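Sequence and predicted model, in that order:
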Amino acid sequence: MDEYAWPKGLTGPAVEAIQRSWPATVAALPVGARVGGEVIGRLPFGVFIRLDGFPDAVALAEITAMPYGLELPALGARVDGQVFWHADNHQVRVRLDEWRTSGE
């Protein structure tokens, strides 16, 4: 498997479902909300996460929020974090707990 990949046979929410549920997703997951889920995509700029309890939502943890020297979680990894933004492209932006520094 490549270092960066999508799992084979990935089925995720349709774009229309993500757009339709966006207002409810933002209301249920305000900035500061705690989230958990499974890494479903791993690309050079970050990881995509299928959020527990939100089948029509997609989260992204970008490397811009990752401290120097750490690595992206593997496909299939369970991760936890905190919502820090709602992007215009209907993504919940998350900072992973494992990326938090001791000074935060």
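Sure thing, it's come through.

Could you use CA atoms for every contact and neighbour count after this?
OK.

Name the residues of stretch 74-89 that come out as buried.
Buried residues in stretch 74-89, defined by neighbour count with 16 or more other Cα atoms under 10 Å: 74-76, 79-86.

Same check on stretch 11-20?
Buried residues in stretch 11-20, counting neighbours by 16+ other Cα under 10 Å, are found at 18-19.

What are the contacting residues of that stretch?
For stretch 11-20, contacts defined as Cα atoms under 8 Å, 6 or more residues apart in numbering pick out 55-58, 90.

need these in CSV with secondary structure, can you?
Listed next are the contacts of stretch 11-20 as CSV, based on DSSP: H, G, I helix; E, B strand; the rest coil:
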residue, secondary structure
55, coil
56, coil
57, coil
58, strand
90, coil
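
Just the buried ones among those, please.
Here, 16+ other Cα under 10 Å leaves 56-58, 90 buried among those.

related to what we said a few turns ago, give me the subset of the buried residues of stretch 74-89 lying in strands.
Counting by DSSP state E, these place 79-86 in strands.

structure B:
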Amino acid sequence: MPEFSWPDRSLVLAPDVVDRSWPTTVSALPLGSHVSGRVIDRQPFGVFLLLDGVPNAVGLAEITAMPPRMELPTMGTTVTGEVIWHADHNHQVKIRLDEWNVQG
């Protein structure tokens, strides 16, 4: 698998499902909330996450919101962080990463 690639289609949420769930997502994850999730996509600018406990929510942890000197977490890694923004235009929950552990 290349270093950066889109995930298996079975891991990707349908855009209309994410759109319909957006009000519930924002309500469930106020700014400052602590979250965890699994990395489902790696890109040069950051990682996309399926967030635990919030169905149909997509998280994005950009490289600028990672701990200093840390590399992007790999696919399937569970990460934790803090909700720092709700991107209404594309229905993404922006996350500042804390740490991550490989789940086996």
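Arrived safely, thanks for sending. Being a predicted model, the structure only gives us computed values, none of them experimental.

Superposed, what's their TM-score?
After superposition, the two chains reach a TM-score (TM-score structural alignment, normalised by the length of the first structure) of 0.86; 99 aligned residues with a Cα RMSD of 1.6 Å.

Make CSV out of the ones in strands among the buried residues of stretch 74-89 of the first structure and add distance to residue 49 of the first structure.
Formatted as CSV, those follow (distance: Cα to Cα, whole Å):
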residue, distance to residue 49 of the first structure
79, 8
80, 10
81, 11
82, 12
83, 12
84, 14
85, 15
86, 14
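
Name the SS class of residue 53 of the second structure, please.
Relying on three-state DSSP, one would call residue 53 of the second structure coil.

and the gap between it and residue 35 of the second structure?
Distance check for residue 53 of the second structure against residue 35 of the second structure: by Cα to Cα, to the nearest Å, it reads 9 Å.

more crowded one of these two?
Comparing residue 53 of the second structure with residue 35 by neighbour count (other Cα atoms under 10 Å), the higher total belongs to residue 35, at 20 against 11.

so who does residue 74 of the first structure touch?
Counting by Cα under 8 Å, 6+ apart, residue 74 of the first structure has contacts 39, 42.

What of the one 4 residues further on?
Applying Cα under 8 Å, 6+ apart, we find residue 78 of the first structure in contact with 36-39.

would TSV of those residues with secondary structure be doable?
Output for the contacts of residue 78 of the first structure, formatted as TSV (three-state DSSP):
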residue	secondary structure
36	strand
37	strand
38	strand
39	strand
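
which of these does the second structure keep?
Compared against the second structure with both residues aligned by TM-score structural alignment, their matches' Cα atoms under 8 Å, the contacts of residue 78 of the first structure retain 36-39.

neighbour-wise, which of these leads?
Counting by other Cα under 10 Å, top hit in these: residue 39 with 24 neighbours.
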